[in-house]
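1. Next comes the sequence, and after it the predicted model I'd like to discuss.
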Amino acid sequence: MPPFATAWRAAALVTTLGLAMHAAWANEAVIRKNLAERLPSLPRIDEVRPTPMPGLFEVRLGTDILYTDAKGDFLIQGMLIDTKARVNLTEERLDKLTAIAFDALPLKDAFTTVRGNGQRKLAVFADPNCGFCKRFERDLAKLDNVTVYTFLYPVLGKDSEAKARAIWCAADRSKVWNDWMQRGVTPPEPKSSASCDTSALERNLAFGQKYRISGTPTTILANGQRIPGAIGLDRLEPLLAQAGAAGQ
């Protein structure tokens, strides 16, 4: 290809990209202006950006996501799903916005279970009355060479709160937790609740609210990846391997 042709194509590409960026900036300005004027009670807009759907823009308010057209004439609240890829783009975006670095986890508010050499690490937010959590715990018990940090996350009612307090106040939290979750042995009432500080449970709930942990179990891998729900070992094992490789 002649040098002038290569240079022409490069210049055309730069021009095209420049026009696209200018259009995006123009749309953002219009969207911000119109939404602010028409919806004065709307929280401050942190970010406006185009979505993969032509003509649709994401409006980010903190960690809340809305969608609008290029002029801000319409506002949509809901999930954007890529039907070809079968991906919930809204959930994917929210997971990125609320990603939790493993070293940012308040591990002092969790109890630890170590199996084998404990080299692989994961954290689990779980409710003691969550059926999916119980199923997940039975799978976790089959893992070797793992350290599991369990954050008691009682979101399913008063009984969950009572059981979480009993587990947290136990001398051997890991044993009492596993006895209950895997074998149905009710956690014993603490001998002296006055001497047991359960403020960690309140901090766990506040932490979960901040990072949009809306269901249990929710697992955080060493690379920060968040896994909602109970997944089987066939999926968990390769994810643990990937997380370990990313941390090396």
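-> Yep, that arrived. Remember, it's a predicted structure, so these values are computed and weren't measured experimentally. Numbering: from 1, shown residues only.
2. C-alpha from now on. contacts and neighbour counts both.
-> OK.
3. ok, which stretches of this protein are strands?
-> With strands called from DSSP state E, the chain shows them at 47-50, 57-61, 64-68, 75-76, 81-82, 87-88, 111-115, 120-126, 146-152, 218-221, 226-228.
4. quick one: buried residues of the second one?
-> The reference is to strand 57-61. Burial within strand 57-61, assessed by neighbour count using 16 or more other CA atoms under 10 Å, is assigned to 57, 58, 59, 60.
5. Out of the strands of the chain, the one nearest residue 98 is which?
-> Nearest to residue 98, of all these, is strand 226-228, at 9.3 Å by CA to CA.
6. which strands and helices sit next to that closest one?
-> Contacts defined by 3 or more CA pairs under 8 Å, 6 or more residues apart in numbering; DSSP states H and E place strand 226-228 against strand 218-221.
7. and here's the other structure:
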Amino acid sequence: MEKKISGLLFAGTLAVFSVLVVADEKITSVQTALKKFMPGVQLQSIKPTPIPGLYEIVIEGQVLYFSEDGRYAVQGQLVDLATRTNLTEERMNAVRAKAINALDKRDMIVFGPKEAKYTVNIFTDIDCPYCRQMHQHVDEYNKLGIKIRYLSFPRAGIGSASYDKAVAVWCAKDRQQALTQAKADKPIENTANKCKNPVADQFNLGQSLGVNATPTLILDDGTMLPGFIRPQALVSFLEQHYEKTK
């Protein structure tokens, strides 16, 4: 009896190993095909989807779907109708969460206590009217238990006037005060002419994560919320959101 069981276990192990080898071979063939059709593109990850012959590819923070031969691409939302789950958004949340949580917190301009109930990361532009309006409520967000962590996203691009303002804020002795003054259209005090700063890197990161407007909020679990959300509305959303994910 023991020999039969051992034999079955061995056979089962071989079967699983065979499946893994086949899966690895197919992924390799997709990678090879993609290199042919899209030379120079760096793949962040690749894995099969629940649909046979269709593979999920993450390229520069974006989720795309490709056929096994790498010839056909599908750009859009993949939804599991049985579970009502948006698989694309679920995957993008994971990609954004990994990118945001890998950042050095010292490269952010933070408003709020060290210990806060919620943390919200915001891609912001100094000249954006809604960003300015949102910042006027920063104390209210903090009082409601929300820590705000700002990342620079000058919408006009690197080298623009908004970009230069973001760099000036970063180079100021008091970045919080400088950001508040800049968003109020006041001159920034105590700035250096040049300093090492993360503005360009944060702008590029935002683009790779699908940020195309400001303010754009990203939670630590990767959930993206575009636009200005008033303090009470935001805390209500956060309470409901994290209750669902428990």
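-> In hand now; what should we look at? Values in this document were obtained by computation on a predicted structure and should not be read as measured data.
8. Now compare the buried residues of strand 57-61 of structure 1 and name the two farthest from each other.
-> Pairwise distances among the buried residues of strand 57-61 of structure 1 were taken by CA to CA; the largest, 9.7 Å, belongs to 57 and 60.
9. between these two, what contacts are shared?
-> Jointly contacting residue 57 of structure 1 and residue 60 under the rule CA atoms under 8 Å, 6 or more residues apart in numbering are residue 48.
10. Residue 110 of structure 1 and residue 153 touch, don't they?
-> No. Under the criterion of CA atoms under 8 Å, residue 110 of structure 1 is not in contact with residue 153, lying 10.0 Å apart.
11. Name the residue in these two with the higher neighbour count.
-> When neighbours are counted by other CA atoms under 10 Å, residue 110 of structure 1 and residue 153 differ, and residue 153 comes out ahead with 29 against 22.
12. Quickly note the distance from the more buried one to residue 187 of structure 1.
-> Between residue 153 of structure 1 and residue 187 of structure 1 the distance is 16 Å, computed by CA to CA, to the nearest Å.
13. cool, and residue 236 of structure 1?
-> In this structure, residue 236 of structure 1 and residue 187 of structure 1 are separated by 28 Å, where distance is defined by CA to CA.
14. what lines up against residue 110 of structure 2 once you look at structure 1?
-> In structure 1, residue 110 of structure 2 lines up with residue 112, judged by TM-score structural alignment.
15. which helix is the longest one in structure 1?
-> As assigned by DSSP state H, the longest helix anywhere in structure 1 is helix 3-38.
16. What lies in contact with stretch 93-111 of structure 1?
-> 63-65, 149-152, 173-174, 200-201, 203-204, 211-212, 220-226.
17. What count of nearby residues applies to the closest residue to residue 110 of structure 1 other than its chain neighbours?
-> Taking CA to CA, 6 or more residues apart in numbering as the measure, residue 110 of structure 1 lies nearest to residue 151, with 4.6 Å between them; neighbours along the chain are not counted. Using other CA under 10 Å, residue 151 of structure 1 is surrounded by 29 other residues.
18. dump the residue contacts of residue 151 of structure 1.
-> 109, 110, 111, 123, 124, 125, 126, 204 are the contacts of residue 151 of structure 1 under CA under 8 Å, 6+ apart.
19. ok, the residues you listed vs residue 139 of structure 1, which is closest?
-> Comparing every one of the contacts of residue 151 of structure 1 with residue 139 of structure 1 (CA to CA), the shortest separation belongs to residue 124, at 12.7 Å.
20. what sits against the closest one?
-> Shown here is residue 124 of structure 1, whose contacts under the criterion CA under 8 Å, 6+ apart are 148, 149, 150, 151, 217, 218, 219, 220.
21. what does residue 87 of structure 1 give?
-> By CA under 8 Å, 6+ apart, residue 87 of structure 1 lies in contact with residue 81.
22. State the distance from it to residue 79 of structure 1.
-> For residue 87 of structure 1 relative to residue 79 of structure 1 (CA to CA), the value is 10 Å.
23. Give me the most central residue, structure 2.
-> Within structure 2, the residue whose C-alpha comes closest to the C-alpha centroid is residue 96; the distance, by CA atoms, centre = their mean, is 2.1 Å.
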